[in-house]
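Participant: 3D model of this:
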Amino acid sequence: MTSKTAGTHGAVLADTVPEADRPIVQLRGAGKAYGNIRALHGVDLAVHPGRVTCVLGDNGAGKSTLIKIISGLHQHTEGEFLVDGGAVRFTTPRDALARGIATVYQDLATVPLMPVWRNFFLGSEMTKGPWPVRRLDIARMKRTADEELRNMGIVLDDLEQPIGTLSGGQRQCVAIARAVYFGARVLILDEPTAALGVKQSGVVLKYIAAARERGLGVIFITHNPHHAYMVGDHFSVLRLGTLELSAARADITLEELTNHMAGGAELAALKHELAQVGGVDVEALPDEEPEGSAPDTAAPATAAPTTAVPGSAAPDTAAPDSAAPAEGKA
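Facilitator: Next up is the predicted model:
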């Protein structure tokens, strides 16, 4: 929403959106086609400072294509891509970095046998001395790396240890701190918890929240709705290259988000197919929709003692016509 203020000569001017509400990165109907293959189509996404935008989807949903567009690796072929309200078309990832968009990929872009401090400044080393005999300023790089890691709450006893000796969660956190230090305003995290255990995933989620508290806009790519719901402010679910769901945290529950991720329609079709196979008790399977309480009323007709269990799991809203399929099965 725009507000109006008086100009320098008394004229009423329309202000732009306040800084806190203006998205840093915004996609409007964005898409990407590789020849006649449409990998992404009609995607709307807004990344605000100090908020975590979670992008969820199964394999092949279009998450990687979306990352490549925002990070400057690929160009969109339809729609608009805006940064700070202006249309852009990045040609290289360095263009995105220059605008404050940093990506932390699953491989973290680290060299396992190099020390932590060297990986922190990999490709952007500090130097000292006159040209052409400038040399690495090792003391300053160690000091800076230690300070920045501590600012993110990461305390390492020895920065000389190879980064490959750190746990997966610690390496993720070092990559996040590195992106923050080099001026990232938007942080894209590509499946940071995919290969981690429960404890290490919690460590990474904690530092995602810390990055949000520092005012960064975070794009959290994941296929785990439980992890997303812990730290997310807005959720976008992709399916087959299109945006199936876009909802704020206040407008969706974890159960609804999980159902969108799992694909309620596909589960319903699968349950129907399993019903045609002998030896499969489909009544014992969980309902694909919350309104699955009608089988309770049809339990006496089916005379199956297990039908009361799945029906009682979701007594919220009973669909009036759901008893008819139950009678048909009976």
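Participant: CA atoms for contacts and neighbours, from now on please.
Facilitator: Fine.
Participant: okay but Met261 is in contact with Gly57, surely?
Facilitator: Yes: under the criterion of C-alpha atoms under 8 Å, Met261 makes contact with Gly57 at 6.3 Å.
Participant: compare neighbour counts for these two and give me the winner.
Facilitator: Gly57 (25 against 20; other C-alpha atoms under 10 Å).
Participant: how about that one, nearest residue that isn't a chain neighbour?
Facilitator: Leu238 (5.0 Å; C-alpha to C-alpha, 6 or more residues apart in numbering).
Participant: residues shared between the contacts of Met261 and Gly57?
Facilitator: Common contacts of Met261 and Gly57 (C-alpha atoms under 8 Å, 6 or more residues apart in numbering): His223, Val237.
Participant: now do the residue nearest to Leu113 when sequence neighbours are not counted against Pro300, distance only.
Facilitator: Nearest in space to Leu113, with sequence neighbours left out and distances taken as C-alpha to C-alpha, 6+ apart, is Pro162 at 5.0 Å. Note on Pro162: its distance to Pro300, by C-alpha to C-alpha, to the nearest Å, is 66 Å.
Participant: looking only at neighbour counts, state which of these two leads.
Facilitator: Pro162 (17 against 12).
Participant: next up, for comparison:
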Amino acid sequence: MTTPAQSDLAPPPTLEVRGGRKNFGAVHALRGVDIVARAGEVTALVGDNGAGKSTLIKCIAGIFPFDAGEVRYEGETVHISDPGAANDIGIEVVYQDLALCDNLDIVHNMFLGRELRKGFRLDEAAMETRAAEVLASLSVRTVRSIRQHVASLSGGQRQTVAIARAVLWNSKLVILDEPTAALGVAQTEQVLQLVRRLADAGLAVVLVSHNMNDVFEVADSISVLYLGQTAAQVRTADTSRAEVIELITSGSAVAPVGAPGTAQPATDNANGSTTA
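Facilitator: Model prediction:
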């Protein structure tokens, strides 16, 4: 009797984009992008300015429609028509500007636009309880009170609130756009620990970043974009900073780490997280 291969028994990736294309008139922003994001893993999305990272995450989030290609979500082909449709299937995006309101407290920011109500009134008790539960589940201990205004928070605390808001709605895929770009060393480490905890909790995380130290600290795999195309998607443990930088700058590596233009699916038995 033949035993099925372990890979055959593994669940499908949370997100899989194959041959994604997006044009803005004569500008070909995405010219064939492939990316795979798996539950329980951090997938870093890297590339130079203009490589197509922002366009790709906006297409996944439903802001722009793909002009061509296939999007599979948990093994099923999907068409994400708008941000609401993305939210409905469990996709949340934390953009670089965070979209937080300084004049509101943490609870109201976390429920902004999705407030819980009891009759005609806001259900403040339920929102406060749920917000506290989510922050506790993420081991967030740097916030003094969930009722303090966001204006009083540090950059790292603001990022934490934005990430907690993203996971509040039973999300399965969280996309983080440059979450450490404006943070100091200590705050960056706090946010990276939170990113790792998201993956350890079973979510698929896509981390958009220019910082190779951040990428190699928390990512399990790295997807490299070059001029609107996928240069490679590789396991972090199987590559080096030099090889990734070469892919970012030229679209190919001196020592090939993946077929240019083809995303290399993650192998299930590799541990991609490294600080080397």
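Participant: in this structure the residue nearest to Gly57 of the first structure contacts Ser64, no?
Facilitator: No: using C-alpha under 8 Å, Leu238 of the first structure is not in contact with Ser64, being 10.9 Å away.
Participant: those two: who's more crowded?
Facilitator: A count of neighbours by other C-alpha under 10 Å puts Leu238 above the other of Leu238 of the first structure and Ser64, at 25 against 14.
Participant: need the counterpart of that one in the second structure.
Facilitator: Superposed on the second structure with TM-score structural alignment, Leu238 of the first structure falls opposite Leu225.
Participant: so stretch 21-37 of the second structure corresponds to what in the first structure?
Facilitator: Under TM-score structural alignment, stretch 21-37 of the second structure corresponds to residues 31-47 of the first structure.
Participant: and that stretch, which residues are buried?
Facilitator: Within stretch 31-47 of the first structure, the residues that qualify as buried are Gly31, Lys32, Ala39, Leu40, His41, Gly42, Val43, Asp44, Leu45, Ala46, Val47, counting by 16 or more other C-alpha atoms under 10 Å.
Participant: any idea which element the first one lies in?
Facilitator: Under DSSP states H and E, the secondary-structure element containing Gly31 of the first structure is strand 25-34.
Participant: can you list contacts of that strand?
Facilitator: Against strand 25-34 of the first structure from outside (C-alpha under 8 Å, 6+ apart): 38-48, 65, 75-85, 186.
Participant: which stretch of helix or strand covers the counterpart of Leu135 of the second structure in the first structure?
Facilitator: In the first structure, the residue matched to Leu135 of the second structure (TM-score structural alignment) is Leu149. Secondary-structure element containing Leu149 of the first structure, defined by DSSP H and E: helix 138-151.
Participant: swap in Asp95 of the first structure?
Facilitator: Per DSSP H and E, Asp95 of the first structure falls inside helix 93-98.
Participant: average distance between that helix and the second structure?
Facilitator: For helix 93-98 of the first structure, the mean deviation from the second structure after alignment is 0.4 Å (mean C-alpha distance after the TM-score superposition for the first structure).
Participant: and the helices in the stretch 101-250 of the first structure?
Facilitator: For the stretch 101-250 of the first structure, applying DSSP state H, counting those that start in this stretch gives helices covering 116-120, 138-151, 168-181, 198-213, 225-231.
Participant: which one of the ones you listed is the most hemmed in?
Facilitator: Among these, the stretch with the highest mean neighbour count (mean count of other C-alpha atoms under 10 Å) is helix 116-120, at a mean of 25.
Participant: for it, packing partners?
Facilitator: Where contact means 3 or more C-alpha pairs under 8 Å, 6 or more residues apart in numbering; DSSP states H and E, helix 116-120 of the first structure is packed against helix 138-151, helix 168-181.
Participant: got the angle between the first one and helix 168-181?
Facilitator: Just to be clear, that refers to helix 138-151 of the first structure. 110 degrees (axes from the mean of the first three to the mean of the last three C-alpha atoms, to 10 degrees).
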